[in-house]
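Trainee: Predicted model and sequence follow; I will ask about them next.
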Amino acid sequence: MEFFIDRDPFLKVLARIQSVVERRNTMPILGNALLEVANGQLTVSATDLEVSLRTVTRVESVVEGAMTVGARVLFDVVKELPAKAIRLRGEGERLLLTCDRARFDLATLPAAQFPRIPDADGEFRLAIPREQLIGMLERTQFAMSTDETRYVLNGIFMQLTAATEVDQPGRIRMVATDTHRMAMVEQSLEHAVPENREVILPKKGIHEIRKLLEEDDSPPEMILGETYAQLIKPDLTLVTKVVQGRFPDWRRVVPTGNTVRLTTTREAFHQVVKRISTLSHEKSLGVRLSIEETRMRIVTVSPEQEEAEEEMAVTFDGPNPLTIGFNARYLREILTVMSGETAQFALKDDESPVLVYDPERGDALFVLMPMRV
C-alpha cells in the first residue's frame, strides 16, 4: 500500500474517528484504524464493535492495499505536520509516513484482523432534514440515562408512524428518560414513512450522529434495521447497534390531573437558576421554588450552608403559597432546550411529577420529578 494525500483532508478524516476508537479494550485491533486504498480513494474505518465509522477521501494512489495502524498515534502525528503532502507506504509490518523532512515509522496490525463493519439490515430508509434531526436530538439527548444497568434507557427511543391517509407524511417521535426526567418530541416528516418502526438508538451512537450532523450541511439519510442503524452522508457511513429490549411506555410517565399552572419567562427563569446554581458544583444541588400570587422566590442552600435567592414575576393560578423543589441541573437543561419565550409548568402538588412545555409550541413536552430541598 502506498499513497499521497494532503495533510488537511487527512487530518479531518482522522479526527472524525477518534471518538469511535475504543480507548480501553482487550482487543488491540480496536485501537487501530483500518486504511484501505483502492480506485484513487482512501477509506478509513474505526469500530468499538458497537459504533463503527467509515469515511472516504480522494488520494493519489500508487499501490492499492490495506493495513491498520494506531488511530490515536496517527492522528497525533498528522496533527503536528506542516500543511503539505504526506506520503504513506506500507513496508512489511510497518507503515512509513513522510512529510517534508519528517519521517515516522509506525507499527501496524494485519487488515485481516480488523472486525467486519456490518450494514443495517432491511430496507427501511428515512430521509429527514438535517436541521429537524439535530433539533429533535438536542431536545431529548440530555434526558438519556447514564445507569448502565438500565440499558434500554441508555439511548433515545425513536418511533416512526406511517400516515393513515394516502399522500400524507408520516410522523417521528423521540423519547428519552432517566426516570428523574423525561423528554418527548414529536413532529411530522416531509416524506412518507413506509411502515411503522420502533428502535432504540444507543447513547454513544447518538453522540456520534449529532457530531457528524453538525459538521456541515450535507443531507443525511438513515437506514433502520432490526440489529443495526446507519447514518449516511456523501463521504461517510456511521453504523451503530440498536439497543435490544422494550422501551417503557412513556405515556404512563406523563402526569394527568395537574391543574395548577405556573407560567414564567423562560430565559429569565433560566438565568435565575443558572445564577444561583453557581453556589455549588454539586450535580444534585436543589432549588426551592416558593410561589405566591404573582411572585416566585427561587432559593438554594449549598452543603456548606451558603444560601442564595432571587425573586421574579410569574403568572400562577394555584393555591397560595406553593413550595416545590427541583434538581437545579435538570431544571436548567429543560429550560435550555426549550426555545419559546415562555415556559409553562403544570403541577399537582409538591411531590407529584411536573409537566413542562411551551404553551405556544405543541411538539414537545418534558416531565420533571420534584425533590425535597
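Mentor: Yes, it's here.
Trainee: rest of the way, CA atoms for contacts and neighbours
Mentor: Fine.
Trainee: Pull the contacting residues for the closest residue to Thr55 other than its chain neighbours.
Mentor: Spatial nearest neighbour of Thr55, chain neighbours left out: Leu236 (4.2 Å); criterion: CA to CA, 6 or more residues apart in numbering. By CA atoms under 8 Å, 6 or more residues apart in numbering, the residues touching Leu236 are 53-56.
Trainee: Buried residues in the helix or strand harbouring Arg72, which are they?
Mentor: Using DSSP states H and E, Arg72 falls within helix 71-79. By 16 or more other CA atoms under 10 Å, the buried positions in helix 71-79 come out as 71-72, 74-75, 78-79.
Trainee: out of those, which one sits closest to Glu226?
Mentor: Ala71 (29.8 Å; CA to CA).
Trainee: The structure to be compared is supplied as follows:
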Amino acid sequence: MRIQVDQNSLSNHISVVQKGISNRTTLQILDGILLETVNNKLKLTATDLEIRIETYLDCDIIEEGAVVVDSKIFGNIIKKLPNAPVNINIEENNINITCESSEFNILGNPASEYPELPTIINQNSFEIPKDLFKSAIRQTVFATTQDETRPILTGVLLEVSNGIGSFVALDGYRLALRSIPINLKEDIKIVIPGRVLGELNKILDDKDELTITTAPGHIIFDMGDTVVSSRLLEGQFLNYKDIIRKEHKTNLRVDRKKFQDSLERASLLAKEEKANLVKLNIANNEINIKSNSEIGNVNEQISSAQEGEDINIAFNSKYVIDGIKAIDSEEIELFFMGSLNPCIINPVEDENYTYLVLPVRLAQEDY
C-alpha cells in the first residue's frame, strides 16, 4: 500500500475514529485503526465491538492495500508532523511514514486479523438537522446513569410516535426529556448507549442533515464522510410518562441564570458525602437557598413569581444545577407537589423540554 495524504486532514480523521476505541478492550488488535484504500479514498475504521466508526478522506493512491496501525502511536506521529503532504508506504506490515524531513518506521498488523464486522440490514431511516440532534443529546445524555448494574439506564430512550421524537434519560434521581419533530411514519422505541451519543456530540458539526438508520439491535448515524454505528441496549426502559405528573400545588417563575448562580454558590459548602444537600424555603415570592456543613453555612435569596402554597424542600444541588444548565431560555418554571414529590423544571414558553428531579427527604425541623 502506498498513498500520499494531507497531514491536517489525516490528523482530524484519526481524532474522529479514535473515539471508537475503548480503554477496556481485551483484544489488542482493537487498540488499532484499520487503514484501507476504498473507492479512491483512504478509509479509517475503529471499533470496540460495541461502537464502530468509519471515516473517509481524499488521498492519492499509488498502490492499494490495508493494514492495522496502533491508534495512539499513529495519531501522535501524524499530529506532530508539519502541515504538508504525508507519504505512507506499507510493505509486509512495515509502515514507513515520511513528511518533509521527518521519517518514521513502525510495525503494523495484518488487516486480516481485524475482526469482521456484522452486516447491518437497514430497517427505518430518517433525516434530522445536526444542530437539533446535538441539542437533544446535550439536554438529555448527562442524566444517564454510570451504574453498570442497571445497563438500560446507561442509555437514552428514543421513542418516535406520530412524527414526534422523544429523547429520554433517567438515572433514578432525575429525568430529562426533549421532544423534537422527526419525519418518520413508523413508530420506533430504542435505547441508544449514552457513550455513543456523547462521542457523536463531539464529532458532529452544526451544518446540514444527519441520516439515522435503525436496524434490529443496531443504529447507524451517517454524516457523509463519517459513519458511526452502534449496538442498541436491550431491556425494558422505565415508563417515564407515569413519572411526570401534571398536577401541582406550587409553581415558580425565576431567572435561570440568577437561580443557577445562587445554587452554585450554595453548593460550595455542600458536602458530597451529604448528597450535595441544599435546602429551599419558598415563600412570599422569594426562594431562600441554604447549605451548611462542618465548614460553615451559606444563605442565598432570590426573588421569584410564586403561585400556590409555600414549601420547604431539599435537593442534591448537582442534580438541579445540571438540569438548569441544559436549558437555554432566560426564565424557567418550577412545579412542586409537596416536599416529598419530584420537582419539574421547564423553560418558560417551551413545552419541548422537561427536567424532573427527586428531592432529598428531610424532617421539617432540619430546614
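Mentor: Cool, got the structure. These figures come from a predicted structure and were not determined experimentally.
Trainee: Any idea what the TM-score comes out to?
Mentor: Once superposed, the chains reach a TM-score of 0.94 (TM-score structural alignment, normalised by the length of the second structure), with 361 aligned residues with a CA RMSD of 1.7 Å.
Trainee: what ranges do the strands span in the stretch 201-350 of the second structure?
Mentor: Counting by DSSP state E, counting those that start in this stretch, one finds strands in the stretch 201-350 of the second structure at the ranges 209-215, 218-222, 226-231, 250-255, 277-283, 286-292, 297-303, 305-308, 311-316, 331-336, 343-347.
Trainee: Mind giving me the packing neighbours of the helix holding Arg72 of the first structure?
Mentor: Packing contacts for helix 71-79 of the first structure, counted by 3 or more CA pairs under 8 Å, 6 or more residues apart in numbering; DSSP states H and E, involve helix 7-17, strand 32-38.
Trainee: neighbouring contacts of the first one?
Mentor: Under the criterion CA under 8 Å, 6+ apart, residues 44-46, 53, 55-57, 71, 74-75, 78-79, 81-86 lie in contact with helix 7-17 of the first structure.
Trainee: Inside helices: which ones of these?
Mentor: Assignment to helices by DSSP state H places the following of the contacts of helix 7-17 of the first structure there: 71, 74-75, 78-79.
Trainee: Tell me the one among those nearest to Phe157 of the first structure.
Mentor: Nearest to Phe157 of the first structure, judged by CA to CA, of those is Ala71 at 31.4 Å.
Trainee: right, and the closest one touches Gln18 too?
Mentor: Yes. Counting by CA atoms under 8 Å, Ala71 of the first structure touches Gln18, with 7.0 Å between them.
Trainee: buried stuff in the helix or strand hosting Arg89 of the first structure?
Mentor: Using DSSP H and E, Arg89 of the first structure falls within strand 85-91. Residues 86-90 are the ones in strand 85-91 of the first structure that count as buried (16+ other CA under 10 Å).
Trainee: try stretch 319-326 of the second structure
Mentor: Those would be 319-324, 326, for stretch 319-326 of the second structure by 16+ other CA under 10 Å.
Trainee: now do stretch 168-177 of the second structure
Mentor: Under 16+ other CA under 10 Å, the buried positions of stretch 168-177 of the second structure are 168-171, 174-177.
Trainee: So which residues make contact with it?
Mentor: Residues contacting stretch 168-177 of the second structure (CA under 8 Å, 6+ apart): 139-145, 153-158, 166-167, 178, 240, 319, 323, 352-358.
Trainee: circling back to that earlier point, need the strands of the stretch 201-350 of the second structure in TSV with distance to Glu64 of the second structure, can you?
Mentor: Below are the strands of the stretch 201-350 of the second structure laid out as TSV (distance: least, CA to CA, whole Å):
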stretch	distance to Glu64 of the second structure
strand 209-215	30
strand 218-222	25
strand 226-231	21
strand 250-255	60
strand 277-283	61
strand 286-292	65
strand 297-303	67
strand 305-308	68
strand 311-316	57
strand 331-336	58
strand 343-347	55
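Trainee: out of those strands, nearest to Val38 of the second structure?
Mentor: Closest to Val38 of the second structure of the strands of the stretch 201-350 of the second structure, according to CA to CA: strand 226-231, at 13.8 Å.
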